[in-house]
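**Student:** I need the structure of the sequence given here:
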Amino acid sequence: MIYLSLFAISFLAATILPFSSELTLAGLIVTSNYNNLLLLIVASFGNTLGSVVNWALGFYSRNLTTKKWFPFKETQIERSSKWFDKFGKLSLLFAWVPIIGDPLTLVAGLLRVRFLDFIILVAIGKVSRYLIVFYLMG
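**Tutor:** You can find the predicted model right below:
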């Protein structure tokens, strides 16, 4: 059950919802009651999958970004677009960064970044971040 909870928190943390998957992962590692490698895999998979949802949202909703209910504010999209224009696809390595990471993954979808490129770069960044948490807690 704890692995499912970690997956859900990690998934939601990759959306606009204010969850902290790093703190959850760190707490679980410190308790030493769980398989740390499995915790790392579950958190990484959930967080990366959450970013895929953002990419798909951007990819399939280009015309909806001006709607009031759209989950990302225009300022977030503009800031992420500038970041993306400046650093290109490699900026997806920073999809884990608070505030700009979630809109960055949405912008990647809006700009029709190839899915394979997207998933590889986002996964590298997110897994690396969790490996650092793992190292600091272990």
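**Student:** C-alpha from now on. contacts and neighbour counts both.
**Tutor:** Will do.
**Student:** Spell out the residue ranges of the helices in the protein.
**Tutor:** 2-13, 21-31, 36-60, 74-87, 101-110, 115-137 (DSSP state H).
**Student:** Pick the most buried one from the ones you listed.
**Tutor:** Using mean count of other C-alpha atoms under 10 Å, the stretch among the helices of the chain with the largest mean neighbour count is helix 101-110, at a mean of 27.
**Student:** what's that helix packed up against?
**Tutor:** helix 36-60, helix 74-87 (3 or more C-alpha pairs under 8 Å, 6 or more residues apart in numbering; DSSP states H and E).
**Student:** now the angle between helix 2-13 and it, please.
**Tutor:** 70 degrees (axes from the mean of the first three to the mean of the last three C-alpha atoms, to 10 degrees).
**Student:** Before we compare anything, build this one as well:
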Amino acid sequence: MEIWMQSMLAALALPQYGLSTVFVVSFISATLLPMGSEPVVFGLVKLNPELFWPAILVATVGNTGGGALSWWMGHGAHKVSDKLRQTETNQDARALRWLEAFGPKACLMAWLPVVGDPLCAVAGWLRLPFWPCVAYMAVGKFARYVLMTAALLWVFPQHWGMG
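**Tutor:** So this is what the prediction gives:
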């Protein structure tokens, strides 16, 4: 496993592959796999400040694409919803009602750690409209990348040896 991970990291080395690495890592990190894309975006922008906006846009597209994949996975899992609804707790029912009440706008929260990726899958499972969900995912994820990367680079540069 360790050899596989090292070869994967070598294949995705930032200086050699740049924006394609940002896309792949952002896409994968928006699925249910435990991975974060922010360090990759920050690393590329720290090495190449002129790539701030391209990196933000590529990360947003990749992360939104991964969220859309999660939506489709949830949509495909809709067949198990009847079984799950029979065994759901009051807390589960409350969460589902909350999500149904907000509709696609709930996907603005897709950027949140831990709950954001499953949120996309549940939105698909509930069969919320695909394109509005993707649009809200994109807005939330874009805002996250801009704010986090800008803060790391310009608000707190002393922590990264830049100030």
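**Student:** hang on, the earlier thing: select, out of the helices and strands packed on helix 101-110 of the first structure, the one closest to Gly138 of the first structure.
**Tutor:** helix 36-60 (9.0 Å; C-alpha to C-alpha).
**Student:** elements contacting that closest one?
**Tutor:** Using 3+ C-alpha pairs under 8 Å, 6+ apart: helix 36-60 of the first structure touches helix 2-13, helix 21-31, helix 101-110, helix 115-137.
**Student:** Just send the ones you listed back as a markdown table, with distance to Ala43 of the first structure too.
**Tutor:** Shown next, in a markdown table, are these (distance: least, C-alpha to C-alpha, whole Å):
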| stretch | distance to Ala43 of the first structure |
| --- | --- |
| helix 2-13 | 5 |
| helix 21-31 | 7 |
| helix 101-110 | 16 |
| helix 115-137 | 8 |
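**Student:** List just the one of those that sits closest to Lys86 of the first structure.
**Tutor:** By C-alpha to C-alpha (comparing all of those), the closest turns out to be helix 101-110, at 12.3 Å.
**Student:** returning to what we had before: would you turn the helices and strands packed on helix 101-110 of the first structure into a markdown table with distance to Ile29 of the first structure?
**Tutor:** As requested, these are exported to a markdown table (distance: least, C-alpha to C-alpha, whole Å):
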| stretch | distance to Ile29 of the first structure |
| --- | --- |
| helix 36-60 | 6 |
| helix 74-87 | 32 |
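**Student:** Figure out which of the ones you listed is closest to Phe118 of the first structure.
**Tutor:** From those, taking C-alpha to C-alpha, the stretch that ends up closest is helix 36-60, at 8.4 Å.
**Student:** The helices of the first structure: which one's closest to Thr66 of the first structure?
**Tutor:** Closest among the helices of the first structure, using C-alpha to C-alpha: helix 74-87, at 7.7 Å.
**Student:** Would you mind finding the match for Ser10 of the first structure in the second structure?
**Tutor:** Using TM-score structural alignment as the criterion, Ser10 of the first structure maps onto Ser26 of the second structure.
**Student:** Relative to Ile132 of the first structure, how far out is Glu74 of the first structure?
**Tutor:** Separation of Glu74 of the first structure from Ile132 of the first structure (C-alpha to C-alpha, to the nearest Å): 32 Å.
**Student:** what stretch of the second structure lies opposite stretch 114-121 of the first structure in the alignment?
**Tutor:** Counting by TM-score structural alignment, stretch 114-121 of the first structure corresponds to residues 129-136.
**Student:** Could you tell me how far the matching stretch lies from the centre of the chain?
**Tutor:** The chain centre lies 14 Å from the centre of stretch 129-136 of the second structure; the measure is C-alpha atoms, centre = their mean, to the nearest Å.
**Student:** Check stretch 124-135 of the first structure too.
**Tutor:** 12 Å.
**Student:** Same question for stretch 124-134 of the second structure.
**Tutor:** 16 Å.
**Student:** rewinding a little: nearest to Gly58 of the first structure, out of the helices and strands packed on helix 36-60 of the first structure?
**Tutor:** Of all these, helix 101-110 comes closest under C-alpha to C-alpha, at 4.3 Å.
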